[in-house]
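Q: Generate a structure from the sequence data that follows.
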Amino acid sequence: MITWLNNKIDQLLQPELLRPENLGQLHPGDYVPIPSDIVLPSIITAFAFVLIRHIFDRLVVYPIGTYFGLKDSIPRKNTFDHPVLEQEYKNSKSPTSDVILVLSKKTGISERTIQFWFKKRKKQDKVSGIKRLSDSSWSFAFYFVLSWYGIYVLSNKQWSTKTEDCWKGWPLLTVSNDMYYYYLLELGYYISYIYMLFTDHKRKDFLEFFIHHNVTVILLILSWSVNVVRIGALVLCIHDPVDYLLTFAKSAVYCKKHRVADVCFVVFLFLWILTRLIVYPYVVLYSVYIELPTLAENDINIKTLDSSLVIQFLKALLVVLQVLHVLWTILIFKSAATKFTRGELQDARSDSEDDEKDEDDDDVLNDENFKEMSNNNTGNDGIGQ
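A: Sure thing, here's the model as predicted:
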């Protein structure tokens, strides 16, 4: 069954990439990428990462979070059920005064009580500090380890500094064992993180992250299938070192170590601009859009590669990544601006509604109309429609 599945994967993702005459040119021990060698192993690796994540939470995150006074759960204060208000809550968690007025007329509930209802309803969705720390700490641990592993792997590769060599000799570009494991771990992580996006706390930029991680998975699989692993490894190595700085800064914020977070954020901001807005476009995109077509003019194999639909698709995905870089840069600068206006580093890439202050909590609890409806918990009964 596994053999049959692997054969189907190879037929789908790598149809006749290497002809018999190509294979005859390989030296004993040389290895060129085969899709079945990484697709199923990466799925198994993804399951392993999910399991390791749970162990990491229990052995590392929870003790650290508890030490810094973070709570594993948030007290839930019941609110009365009401389908009309619940439906509006799905549309907007902070309705305008005009919408509240309409809801008041529709339900027969006072505007003040409706305002209280929305405040209490939002508190039910708040995410605990431990869960936030879990997300950022896990990302930090992965990116920290893999970024330095990637730098180690690429440090002795000539093509890492001379990007023309990412293409010369295709399709007989051999892959070393360390490169294989680098790709396998990265692919397994991003597959696992797509799942974790649905299980971790809600993000303001959920869609951007979902697109980014799916694009990354597709890039990794396709680049492996057509043996353009070298340029793919450069993309990974450019991205990872910056990400662990951001996730560490977020972890420091959750642990109330704002000075540490500020220092990390400044370093992160500098490296983000350097890698995402300068190195990535002027190294990766330049190599893909300028060097590759130039080499294709004098090499029939590279010309075949450059004119293939797969490479055109990969080129488009690399541009999508750059668009996401620009969008995230805007969010990051908003976060930096918030630092100067509020004096506290905010996570512009998470749902800011979860960070609301609780100044009016006592008023909410003590409001007589609200207490009566909460105690009755009657839904529509006794409420005018």
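
Q: use CA for all of it now, contacts and neighbours both
A: Fine.

Q: Tell me who's in contact with Val175.
A: Asp30, Tyr31, Val32, Pro33, Val229 (Cα atoms under 8 Å, 6 or more residues apart in numbering).

Q: Revised request: answer the last question for Cys237.
A: Cys237 touches Ser147, Gly150, Ile151, counting by Cα under 8 Å, 6+ apart.

Q: so how far is Val326 from Val320?
A: 10 Å (Cα to Cα, to the nearest Å).

Q: related to what we said a few turns ago, ranking by neighbours, what's the top pick from the contacts of Val175?
A: Val229 (26 neighbours; other Cα atoms under 10 Å).

Q: Hmm, that one is touching Ile221, no?
A: No. Using Cα atoms under 8 Å, Val229 makes no contact with Ile221, being 9.5 Å away.

Q: thought Leu321 was touching His212?
A: Yes. Contact criterion Cα under 8 Å: Leu321 and His212 qualify, at 6.8 Å.

Q: can you pull out the helices in the stretch 101-250 of the chain?
A: 111-124, 129-154, 177-199, 206-225, 229-254 (DSSP state H, counting those that start in this stretch).

Q: For the first one, which outside residues touch it?
A: Read it as helix 111-124. 76-80, 89, 93-94, 100-101, 103-104, 353-354, 364, 367, 369-370.

Q: What subset of those is buried?
A: For these, a burial check counting by 16 or more other Cα atoms under 10 Å picks out Thr79, Phe80, Tyr89, Ile100, Leu101, Leu103, Ser104, Asp354, Val364, Phe370.

Q: Next up, the contacts around Leu247.
A: No, residue 247 isn't Leu; it's Thr. Thr247 neighbours (Cα under 8 Å, 6+ apart): Ser136, Ser137, Ser139, Phe140.

Q: try Phe140
A: Asp243, Tyr244, Leu245, Thr247, Phe248.

Q: this one as well, want them side by side:
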Amino acid sequence: MAGILAWFWNERFWLPHNVTWADLKNTEEATFPQVEDLYLSFPFAFCIYMIRLVFERFVAKPCAMRLKIQNNGPMKAQPNAILEKVFTAITKHPDEKRLEGLSKQLDWDVRSIQRWFRQRRNQEKPSIVKRFCESMWMFTFHLHLFIYQIWFMKTMPWFWNLRQCWENYPYQPLISDVHYYYIIKVSFYFSLLLSQCLDMKRKDFGLMVVHHCTAVLLLTSSYVINMVRMGTLIMSLHDVNDLFLQAAKLANYTKCQKLCDLLFGLFAILFIVTRLCIYPLWLLNSTLFDSWEIVGPFPSWWFMNFLLLIIQVLNFMWSCIIIKMVWKAFSKGKVSKDDRSDVESSSDDEDSVSYGKNIHSKTSNGTTDASDTNGYLSSGICSEEH
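A: This next block holds a predicted model:
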């Protein structure tokens, strides 16, 4: 294991020329980021996950009950041993040939079997109360962390002058608040990985696992090579979007449609301004050109900037999706349903009535789930996150 770590953290790749890990050891005069610091993130991740469970059980859920959010999930499929065996052991999305075979075996029409599989898949989706509790936890966590971040960053010279992120790099002493902030953020993403594995599997499970792993890689890499000044700026830029996104979700779950539309509109504007203007024109520009001028390129410089450029490409893609959703909202007078909504749409009127009662929407046919952007937008936040 030690050999693998030594190979991974090769100083010739990660550090500028003529700089070694020995040069960045802690001294009495200055403290620098150390790989060993990140070991704290594992127990902290477990603690954050447990705090989340307690918060959702004793804070968020009572709030949902007080707000009279219904705890019922999608309509359950009628028990059927044959279809259940196919669903659990073979496929959740049977093809046309299998549907025809099941139709002959059960003496059901194909449409009824399709409806059964659709209802059975929806049974595994979380209820509105569950999603409300998750969003309330995310909103509360990001709010406190964002306030803490702005509180200590507003006094830092590199917050106002981006060139300060690279002056005397990498021999920049680590500030204790930055150290705590990074450990909390890494722990938070580890806790999300833990919850992804332990909670009910979502449609975007694979996408979110990749996203969280990428976020952890970016955070740990920027911490170890002491690019924490720029790292905190990039994270703060992304965190502010999370606040409005989660607030819009909460308003949607409580059927406050006007407030939901307002918050989602603010989120859309803020997302586009931060991701398409501030991030590329200031932060990305600094990592590409200021760092080149002051520090000069080295192997991990290319690696980090490559990842940051990928984030910008994703930001552009997500912004296009948001603009499309906002355009639909204006054209229809309401926010359109996200393509990756947790509840699948039905192709027939009967199912539309059944599912419409369970989708968190202002209208009876359940067409507004735009603030629940778990698939498209949350994966871009941090790293997004972030």
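
Q: quick one on the thing from earlier: who wins for neighbours among the contacts of Cys237 of structure 1?
A: Result: Gly150 is most packed of those (other Cα under 10 Å), 23 neighbours.

Q: top helix in structure 2 by residue count?
A: Taking DSSP state H as the criterion, structure 2 has its longest helix at helix 299-332.

Q: Quick check: which element contains Ser345 of structure 2?
A: In the assignment (DSSP states H and E), Ser345 of structure 2 maps to no helix and no strand.

Q: Can you tell me how far it is from Tyr253 of structure 2?
A: 18 Å.

Q: Repeat that for Ala89 of structure 2.
A: For Ala89 of structure 2 relative to Tyr253 of structure 2 (Cα to Cα), the value is 34 Å.

Q: And for Phe264 of structure 2?
A: From Phe264 of structure 2 to Tyr253 of structure 2 the distance is 13 Å (Cα to Cα).

Q: Now do the contacts for Phe152 of structure 2.
A: Asp177.

Q: now swap in Lys203 of structure 2 and tell me
A: Arg340, Asp342.

Q: now swap in Ala252 of structure 1 and tell me
A: Ala252 of structure 1 neighbours (Cα under 8 Å, 6+ apart): His258, Val260, Ala261.

Q: Let me know the closest of those residues to Trp167 of structure 1.
A: Ala261 (40.5 Å; Cα to Cα).

Q: Can you give me the end-to-end span of stretch 289-307 of structure 2?
A: Using Cα to Cα, the two ends of stretch 289-307 of structure 2 sit 16 Å apart.

Q: now what about it, what contacts it?
A: Outside stretch 289-307 of structure 2, the residues touching it (Cα under 8 Å, 6+ apart) are 12-17, 163, 166-167, 169, 218, 287-288.

Q: List the buried residues in it.
A: Per 16+ other Cα under 10 Å, stretch 289-307 of structure 2 contains these buried residues: Asp290, Ser291, Val295, Pro297, Ser300, Trp301, Met304.

Q: Then stretch 329-336 of structure 1?
A: Neighbour-count burial for stretch 329-336 of structure 1 flags Thr329, Leu331, Ile332, Ser335, Ala336 (criterion: 16+ other Cα under 10 Å).

Q: for these, which one is nearest Tyr62 of structure 1?
A: Among those, and counting by Cα to Cα, the member closest to Tyr62 of structure 1 is Ser335, at 27.0 Å.

Q: hang on, the closest one packs against Gln346?
A: Yes. Assessed by Cα under 8 Å, Ser335 of structure 1 is found in contact with Gln346 at 5.6 Å.

Q: count of residues packed around Ile310 of structure 2?
A: When neighbours are counted by other Cα under 10 Å, Ile310 of structure 2 comes out with 12.

Q: actually Leu233 of structure 2, not the one I wrote
A: 20.

Q: With Ser336 of structure 2 instead?
A: Neighbours around Ser336 of structure 2, by other Cα under 10 Å: 21.

Q: That one reaches Trp327, doesn't it?
A: No. Look at Ser336 of structure 2 against Trp327 with Cα under 8 Å: they stay out of range, at 9.2 Å.

Q: re the thing from before, can you show me which of the contacts of Phe140 of structure 1 carry over to structure 2?
A: By both residues aligned by TM-score structural alignment, their matches' Cα atoms under 8 Å, those still in contact after alignment to structure 2 are Asp243, Tyr244, Thr247, Phe248.

Q: quick one on the thing from earlier: out of the buried residues of stretch 329-336 of structure 1, who's nearest Ile64 of structure 1?
A: Using Cα to Cα, the buried residues of stretch 329-336 of structure 1 come closest to Ile64 of structure 1 at Ser335, 25.5 Å.

Q: To which residue of structure 2 is that closest one aligned?
A: In structure 2, Ser335 of structure 1 lines up with Met325, judged by TM-score structural alignment.

Q: Next up, identify which helix or strand the nearest residue to that match once chain neighbours are set aside is on.
A: Excluding its sequence neighbours, the residue lying closest to Met325 of structure 2 (Cα to Cα, 6 or more residues apart in numbering) is Ser336, at 6.3 Å. Using DSSP H and E, Ser336 of structure 2 falls within no helix or strand.

Q: Surely the match of Ser335 of structure 1 touches Val335?
A: Yes. With contact defined as Cα under 8 Å, Met325 of structure 2 reaches Val335; the gap is 6.7 Å.

Q: circling back to that earlier point, from the contacts of Cys237 of structure 1, pick the one nearest Ile55 of structure 1.
A: Distances from Ile55 of structure 1 to those, taken by Cα to Cα, are shortest for Ser147, at 21.8 Å.

Q: Next one: that closest one from Val153 of structure 1, what distance?
A: Taking Cα to Cα, one finds Ser147 of structure 1 at 10 Å from Val153 of structure 1.

Q: In terms of neighbours, single out the busier of Ala89 and Tyr253 of structure 2.
A: Per other Cα under 10 Å, whichever of Ala89 of structure 2 and Tyr253 has more neighbours is Tyr253, with 27 against 9.

Q: Surely the more buried one is in contact with Ile69?
A: Yes. Between Tyr253 of structure 2 and Ile69 there is a contact under Cα under 8 Å: 7.4 Å.

Q: residues shared between the contacts of those two?
A: Joint contacts of Tyr253 of structure 2 and Ile69 (Cα under 8 Å, 6+ apart) are Ile128.

Q: who touches Leu236 of structure 1 in this structure?
A: Gly150.

Q: closest to His54 of structure 1 among the contacts of Cys237 of structure 1?
A: His54 of structure 1 has its nearest neighbour among these in Ser147, at 21.9 Å by Cα to Cα.
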